[in-house]
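Asks: Following is a predicted model, sequence given first.
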Amino acid sequence: MSTEELVISLDIGSSQVRAIVAELNTDGTTQVVGVGTAESKGMKKGAIINIDEAVQSIREAVDHAERMVGIEISEVYVGVSGNHISLQPSHGVVAVSSEDREIGFQDIDRVLQAAKVIALPPERIIIEVVPKQYIVDGLDDIRDPHGMMGVRLEVDAIIITGTKTIVHNLLRCVQKANLNIAGMVFLPLAVSELCLSTDEKNLGVVMVDIGGGTTTLTAFKQGHLASTASIPIGGEYITNDIAIGLRTHTHSAEEVKCEYGVASHEHAEIKETFQVQTIGTSRERMVTQLELAQIMEPRIEEIFYMIKNQVKEMGFTEEPSGGYVLTGGVMTTREIIHVARNQLGSSVRVTGPDNIGVKEPSYTGGIALIHYLQKRGVLQAAKSTRTEQSTRPKKQKGPSTFDRIKNWLDELI
């Protein structure tokens, strides 16, 4: 298997780092061939707080994926999210360059670059440009202008920006893990492209990704990305409550949550029991599933209560017409859908990737990133222009990895 035929996504979360390896097929589709996971260290509430620990976690996840696939990984696409993200509308205009006035990919790229020419505070950096509609000679609401005839090409777009320091720290961690960055993607948008239908986006829907340390919300109205927000609470808070309530270690609390946890006490079994070691003693105590559920349920209800309040702040005075679509590692908790519907309303569904071996919602981010790149044609373009080079070379000629990342950042800025 050639490295030119592979694409690797890196999802650096608060609880887990996941590297997904996918193979590019000749028909333009992708197939997952390897997965690497590692406990996320040096991260808190979606931000890096310790670079060395974060680098170690990235290396472990990538090494795991390398052993599974049997190659060395040198280049990754990185997902970016967090409460530092903001959206800004923009407009770009260019003249069609070809003599026959047929709009080509080069014209589309130029008009998107033109949309990037906006006034930004010095602490902000552009992560991505998302087109809402193209306009050809005054005709609007065009999704894909390629191949059309025209003289003037315009685009209404959304500029996704992030805090430069946070983005730089993320890039620094990936670079110190001896990896090159092929590109960066706004992860919640990629997740939405994978999990939401066109009808849901048109009606107005909220995509909710509940991870270990943060909960990310992405709202769509009239088919377009409308707003995004992040709540600094997730599965780790449920684990902490269990550790306090049962007076046990955090890792033990995480284990019993995953194995015996039920989100609603109404669905818990009092006859289901398990042993938990108590801090300060060498003895273990017997705990019922009902006791565990009574600890977990209030925190889970609080998470959905905060989600509902945040959605109101995002401009939804009533329940979104398209409802809520939930994903993320926390959504693997048994019977959590019942708690979600009690708090958010009846129009709630849980989703996740549909790939063999990675169907759990916790893998949604990494799979969605690859799906998003494939849908936008980035992977095929990269494959066609990629020159043969060794993977993770011991001795490197030309500009260093840090210089390449610096140059890439300069282009974004």
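Replies: On my side now, so go ahead. Residues are numbered from 1 along each chain as shown.

Asks: From now on I want contacts and neighbour counts done on CA atoms only, so please keep to that.
Replies: Noted.

Asks: contacts for the host helix or strand of residue 293?
Replies: Using DSSP states H and E, residue 293 sits within helix 289-313. Under the contact criterion CA atoms under 8 Å, 6 or more residues apart in numbering, helix 289-313 has outside partners 206, 217, 229, 231, 233-234, 237-238, 241-242, 245, 257, 260-265, 268-274, 318, 339-340, 343-344.

Asks: Buried subset of those residues as a PyMOL selection?
Replies: In PyMOL, this line selects whichever of these come out buried by 16 or more other CA atoms under 10 Å:
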select buried, resi 206+217+229+231+233+234+237+238+241+242+257+260+261+262+263+264+265+268+339+340+343+344
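
Asks: What about the contacts of helix 289-313, which are in strands?
Replies: The strands, defined by DSSP state E, take in 206, 217, 229, 231, 273-274 from the contacts of helix 289-313.

Asks: Return the member of the residues you listed nearest to residue 140.
Replies: residue 206 (26.2 Å; CA to CA).

Asks: separation between the residue nearest to residue 165 when sequence neighbours are not counted and residue 177?
Replies: Leaving aside its chain neighbours, residue 165 sits nearest to residue 123 (7.4 Å; criterion: CA to CA, 6 or more residues apart in numbering). Separation of residue 123 from residue 177 (CA to CA, to the nearest Å): 25 Å.

Asks: between these two, which one's more packed in?
Replies: Each of residue 123 and residue 177 has its neighbours counted (other CA atoms under 10 Å); residue 177 has more, 19 against 10.

Asks: Now do the contacts for the residue nearest to residue 165.
Replies: Listed by CA under 8 Å, 6+ apart, the contact set of residue 123 reads 163-165.

Asks: Then residue 214?
Replies: 14, 45-46, 82, 230-234.

Asks: any chance of these in a markdown table, plus distance to residue 104?
Replies: Output for the contacts of residue 214, formatted as a markdown table (distance: CA to CA, whole Å):
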| residue | distance to residue 104 |
| --- | --- |
| 14 | 41 |
| 45 | 42 |
| 46 | 39 |
| 82 | 35 |
| 230 | 37 |
| 231 | 41 |
| 232 | 43 |
| 233 | 45 |
| 234 | 44 |
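
Asks: Put this next to the previous one:
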Amino acid sequence: MQEIYVGLDIGSHSTKVAIAEERLGNNMELLGIGEARSEGVIRGNIVNTEKAQKAVSAALADAEKMAGIEVKEVFIAVGGDRLRTFASRGVTAIPRDQDVITATDVSEVLRASRAIVVPPEAVIVDSVVREFIVDKQGGITDPVGMSGVRMEADVGLLMVPKSVLMNLDRTAERAGIIPDGQAALIHGSGMATLTPDEAEIGVALIDIGCGTTEIGVFTRGTLIWAYSFGYAGESVTKDMTVGLQLPFESAEQLKVDFGSAIEKNVQGEEFVSIPGIGGRQARSVERKFLAHIIEPRLEEILTLCKDAIFEAGLASKLSAGIVMTGGTSLMRDIVQLSERVFEMPVRTGAPNIAGDVPDLARTPQFSGVVGAVLSASDKHHRIEMSEEKRGMWSKIRKWFLRKI
């Protein structure tokens, strides 16, 4: 058996677990998935660890049963409505007696980039290298082996309140599993849904879940900026509970079964039945009226995404347009509405991963948890590669010193 990775995504609506095996050629294959209704989670933030733990335990049990293995460690996707990106720059001098930049130098400059004053209530959960700069030459993705005397790293540090990560870790531990690292949910979702070309030339990934909307801009093959806020699919449902005078669960089911993001796309003579409350008779309402409620809220959410991207000065980098993922991206006509708001091409993205598991695992709702598995693998390989490069350059240096 090859390396096993386990991802955990504790969302506002549901908690998901994915177990995958990395086989020869670094090919990832899903072995099992599990999903349970979340409790004690609001806008992606855990407010009751005991309730949240029950969902983790249930999802984990289902995933383990499907995979036929028991797991001890988990890699956590960190979401929520308070993810922010902070720019940082690390600088290091290359020793004069050294011909080329080594993996040790790269580690040193990345360490320097994280040596910033982090607010006492915040914690770094992920970091992304936007570029390396060697002797004022930018746009470098891997400086190892290059010559130079000064190296800089332009890095994005992704932070959340310390309590967010502590509650995630505590919830996992209560479920009997050991947290073995974390990454921003939007970072992993990008790995799961974007094509290499999209990530290279520039794209915005928008993950609209139940309680939060998360945005990530990718270019040169990596995430360079992320942001989140607490308006998402649940906000749409709450509007429907008011407009239709329905309980939340009934409104949610209507939204999923009959909702549309564009009112004019719905025929006026289509009616749907709305269940009565407290023994009252069921009533009928035009399906067009559902879209009348849904469209303005979704348009508002998408406009908030657009404004955030523009305020960050990143709109010009989106040569590949927008990719939508998350459960709310399944709403009928949301791509058309998004193209109207952003005025650029939009598509829906879902995980593309092998494995004899239900097709549910390859839907937008599972982008975050599949992304957690891919993030865990990516982190593991980056550590291995760094150690290998460090060892290789150490051997070269020793050989060179023996020759002089």
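Replies: Cool, the structure landed. As the structure is a prediction and not an experimental result, all values here were calculated from the model.

Asks: Tell me how the two chains score on TM-score.
Replies: Superposed pair, TM-score by TM-score structural alignment, normalised by the length of structure 2: 0.82. Supporting alignment: 381 aligned residues with a CA RMSD of 3.3 Å.

Asks: circling back: of the contacts of residue 123 of structure 1, closest to residue 333 of structure 1?
Replies: Closest to residue 333 of structure 1, out of all of those and judged by CA to CA, is residue 163, at 32.9 Å.

Asks: Which residue is the nearest non-sequential neighbour of that closest one?
Replies: Once flanking residues are discounted, residue 163 of structure 1 sits nearest to residue 124: 4.8 Å by CA to CA, 6+ apart.

Asks: And for residue 212 of structure 2?
Replies: Nearest one to residue 212 of structure 2, counting by CA to CA, 6+ apart, is residue 230 at 4.5 Å.

Asks: Now stretch 126-144 of structure 1: buried residues?
Replies: If you call a residue buried by 16+ other CA under 10 Å, then stretch 126-144 of structure 1 has these buried ones: 126-136.

Asks: residues in contact with stretch 157-177 of structure 2?
Replies: Contact with stretch 157-177 of structure 2 is made by 45-46, 49-50, 52-54, 56-57, 71-74, 76, 78, 82-88, 114, 121-128, 178-179, 184, 226, as judged by CA under 8 Å, 6+ apart.

Asks: Can you show me the helices along the stretch 201-350 of structure 2?
Replies: Residue ranges of the helices in the stretch 201-350 of structure 2, as given by DSSP state H, counting those that start in this stretch, are 233-244, 248-258, 287-311, 334-342.

Asks: Looking at the ones you listed, spot the one closest to residue 219 of structure 2.
Replies: Comparing the helices of the stretch 201-350 of structure 2 by CA to CA, helix 287-311 comes nearest, at 13.5 Å.

Asks: so how much does that closest one differ from structure 1 once superposed?
Replies: When structure 1 is superposed, helix 287-311 of structure 2 averages 2.4 Å from its matched positions, counting by mean CA distance after the TM-score superposition for structure 1.

Asks: Show me what residue 160 of structure 1 aligns to in structure 2.
Replies: Taking TM-score structural alignment, residue 160 of structure 1 has residue 158 as its aligned residue in structure 2.

Asks: burial of that match, as a residue count?
Replies: As a burial measure, residue 158 of structure 2 scores 24 neighbours (other CA under 10 Å).

Asks: What is the three-state secondary structure of it?
Replies: Here residue 158 of structure 2 is strand, with the state taken from DSSP: H, G, I helix; E, B strand; the rest coil.

Asks: Could you count how many residues lie near the closest residue to it other than its chain neighbours?
Replies: Nearest in space to residue 158 of structure 2, with sequence neighbours left out and distances taken as CA to CA, 6+ apart, is residue 85 at 4.6 Å. Per other CA under 10 Å, the neighbour tally for residue 85 of structure 2 reads 21.

Asks: Can you tell me how far residue 85 of structure 2 is from residue 66 of structure 2?
Replies: Separation of residue 85 of structure 2 from residue 66 of structure 2 (CA to CA): 37 Å.

Asks: Then residue 259 of structure 2?
Replies: For residue 259 of structure 2 relative to residue 66 of structure 2 (CA to CA), the value is 33 Å.

Asks: How about residue 304 of structure 2?
Replies: Using CA to CA, residue 304 of structure 2 is found at 39 Å from residue 66 of structure 2.

Asks: A strand includes the residue nearest to residue 158 of structure 2, no?
Replies: Yes - the assignment for residue 85 of structure 2 by three-state DSSP puts it in a strand.

Asks: looking at it, it is touching residue 217, isn't it?
Replies: No - when contacts are counted by CA atoms under 8 Å, residue 85 of structure 2 is not listed as touching residue 217 (11.1 Å).

Asks: Common neighbours of the two, please.
Replies: Between them, residue 85 of structure 2 and residue 217 share these contacting residues under CA under 8 Å, 6+ apart: 225-226.

Asks: Can you get me a residue count around the aligned residue in structure 2 for residue 308 of structure 1?
Replies: Residue 308 of structure 1 maps onto residue 306 in structure 2 when the alignment is built from TM-score structural alignment. Residue 306 of structure 2: 19 surrounding residues under other CA under 10 Å.

Asks: Next: residue 22 of structure 1.
Replies: The number of residues packed near residue 22 of structure 1 is 22, by other CA under 10 Å.

Asks: Pull the distance from the helix or strand where it lies to the chain's centre.
Replies: Per DSSP H and E, residue 22 of structure 1 falls inside strand 16-24. In this view, strand 16-24 of structure 1 has its centroid 12 Å away from the chain centroid, taken as CA atoms, centre = their mean, to the nearest Å.

Asks: do the same with stretch 278-288 of structure 1
Replies: 38 Å.

Asks: Identify all contacting residues around that stretch.
Replies: Residues outside stretch 278-288 of structure 1 that contact it (CA under 8 Å, 6+ apart): 246-249, 269-277.
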